[in-house]
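Student: Quick check, what structure comes out for this input:
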Amino acid sequence: MTVFPCLKISSRDLLRFYQEAFGLRLVAVFPPEGEEVDHAQLRLGDGAIMCGTRGATEQPLGATLTYWVLPDAAAVDALYARAIAAGATSVREPYVPDYGGRECGLADPDGNGWSFGTYAGEPG
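Tutor: Have a look, this model is predicted:
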C-alpha cells in the first residue's frame, strides 16, 4: 500500500517553495501553467506528497502535518537550516525526543506542518 499526504495549497508558489526549502522534486503538475493547481506531486527519497489549490473537499489551508524520515541527524540539521533560509517558520528547532533520534518542526507559508526526523517508527 502507498500513502500520499494531500495538502491544500494557496498558490503555485508553494510548489517552488517546497523545492527550495525542503528539497522536494516536482514530479507532476496539472495544468502545467497558470496559478491554479488541480494536482501536483512532489517526491523526497521514497516519500511523496500530492497537493493542489482546489479539491473535492474544502480542507482549510494549514490543516496538514507531514513527517519525513531522514537518514541521520546531520540531514535533519541541514534540512532545517535550508528551510529556515528559504522562509519556513520554525515550530521546533532540531532536538532529541524521548523516543530517540533527532527531529525538527517547520511550517510552510500556508501554515502546513512539516516534521523531519530520523525516527522511522517501531518495527512490526
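
Student: switch to C-alpha atoms for all contacts and neighbour counts from now on
Tutor: Noted.

Student: packing partners for the longest helix anywhere in the chain?
Tutor: Longest helix in the chain by number of residues (criterion: DSSP state H): helix 73-85. Other helices and strands packing on helix 73-85, by 3 or more Cα pairs under 8 Å, 6 or more residues apart in numbering; DSSP states H and E, are helix 13-22, strand 89-95, strand 103-107, strand 113-117.

Student: ok, now with 6 Å
Tutor: For helix 73-85, the packing partners by 3 or more Cα pairs under 6 Å, 6 or more residues apart in numbering; DSSP states H and E come out as helix 13-22.

Student: so what's residue 38 closest to, chain neighbours aside?
Tutor: Once flanking residues are discounted, residue 38 sits nearest to residue 52: 5.2 Å by Cα to Cα, 6 or more residues apart in numbering.

Student: Contact partners for that neighbour?
Tutor: 8, 9, 37, 38, 39 (Cα atoms under 6 Å, 6 or more residues apart in numbering).

Student: can you tell me which of the residues you listed are in strands?
Tutor: Among these, the members found in strands (DSSP state E) are 8, 39.

Student: Closest one of the contacts of residue 52 to residue 85?
Tutor: Nearest to residue 85 among those is residue 9, at 20.5 Å by Cα to Cα.

Student: Could you report the distance from the closest one to residue 109?
Tutor: Distance from residue 9 to residue 109, counting by Cα to Cα, to the nearest Å: 9 Å.

Student: Could you also give me the structure for this next sequence, so I can compare it with the first?
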Amino acid sequence: MTVRVSGVPQRSVWASVVSDDAPALREWLLRLGFTEDLLIPGERAGAIHHCQLDWPEGGRILLSSTGERPTPCRPGTASLHVVTADPDAVMARATAMDATVVHEIVEQTDYPSREMAVADPDGNHWTFATFAGT
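Tutor: Now for the predicted structure:
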C-alpha cells in the first residue's frame, strides 16, 4: 500500500469536544500537557461555556459543558489526533495519572509514525503521534 500525503502539515483545524463534566476533562487535558488560552464559565455552577486549550507544539481544542452551546457533538464520541515530537513523554504523563490506555506506544510500519492512544474520562480517544504529514 502506498500512502500519499500533500507534504503540507496542517494545524489550523480546531476540534470541539463537549463533556458532561467539562471541568474534570479540562483538568485531565492540562495534566496531559495542554495549556489554557481562554476560559469562559458556563451559565450553570461548575459548567464551562467555552474553553480553549492549546497543544504546545501547535493546535487547539475547544471544550464546553454539555448543553452550554448548540452542537451535534456528544460526550465520548470523539477521536482526536495530536501531533507531538515526543509521544513517550505524553505516555509517561498519561500513565502517571492512570489514564485508560487504548494502545501502547507503537512504531507504525505502513506510514512513518510513533504513536500511542489514551481515552479521556468521557471515553474520547486521543492519539498522540509523530505523524503530521510529510
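
Student: about what we covered before: more crowded one of residue 9 and residue 109 of structure 1?
Tutor: Relative neighbour count places residue 9 above the other of residue 9 of structure 1 and residue 109, with 25 against 17, counting by other Cα atoms under 10 Å.

Student: Under the alignment, what does the more buried one map to in structure 2?
Tutor: Alignment note (TM-score structural alignment): residue 9 of structure 1 maps to residue 19 of structure 2.

Student: related to what we said a few turns ago, need the contacts of residue 52 of structure 1 in a markdown table (columns: distance to residue 101 of structure 1).
Tutor: A markdown table is the format used below for the contacts of residue 52 of structure 1 (distance: Cα to Cα, whole Å):
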| residue | distance to residue 101 of structure 1 |
| --- | --- |
| 8 | 29 |
| 9 | 30 |
| 37 | 36 |
| 38 | 36 |
| 39 | 34 |
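
Student: which of the contacts of residue 52 of structure 1 has the most neighbours?
Tutor: Using other Cα under 10 Å as the neighbour test, the contacts of residue 52 of structure 1 are led by residue 9, with 25 neighbours.

Student: Next up, the contacts around the closest residue to that residue other than its chain neighbours.
Tutor: Nearest non-adjacent residue to residue 9 of structure 1, counting by Cα to Cα, 6+ apart: residue 53, 5.0 Å away. When contacts are counted by Cα under 6 Å, 6+ apart, residue 53 of structure 1 touches 8, 9, 10, 36, 37.

Student: leaving aside the residues next to it on the chain, what's closest to the third one?
Tutor: Taking Cα to Cα, 6+ apart, and ignoring the residues beside it in sequence, residue 10 of structure 1 has residue 53 as its nearest neighbour in space, at 5.6 Å.

Student: Kindly report the same for the fourth one.
Tutor: In space, not counting the residues next to it along the chain, residue 36 of structure 1 is nearest to residue 53; the distance is 5.9 Å by Cα to Cα, 6+ apart.

Student: still on that earlier bit, what does the longest helix of structure 1 contact?
Tutor: 21, 22, 102, 117.

Student: Tell me how many other residues surround the closest residue in space to the second one that isn't next to it in sequence.
Tutor: By that I understand residue 22 of structure 1. Nearest residue to residue 22 of structure 1, sequence neighbours excluded (Cα to Cα, 6+ apart): residue 83, at 5.9 Å. When neighbours are counted by other Cα under 10 Å, residue 83 of structure 1 registers 22.

Student: For residue 105 of structure 2, see how far away the equivalent of residue 83 of structure 1 over in structure 2 is.
Tutor: Structural alignment (TM-score structural alignment) places residue 83 of structure 1 against residue 94 in structure 2. Distance, residue 94 of structure 2 to residue 105 of structure 2, by Cα to Cα: 12 Å.

Student: got a list of what residue 55 of structure 2 touches?
Tutor: Counting by Cα under 6 Å, 6+ apart, residue 55 of structure 2 touches residue 34.

Student: Alright, I will stop here.
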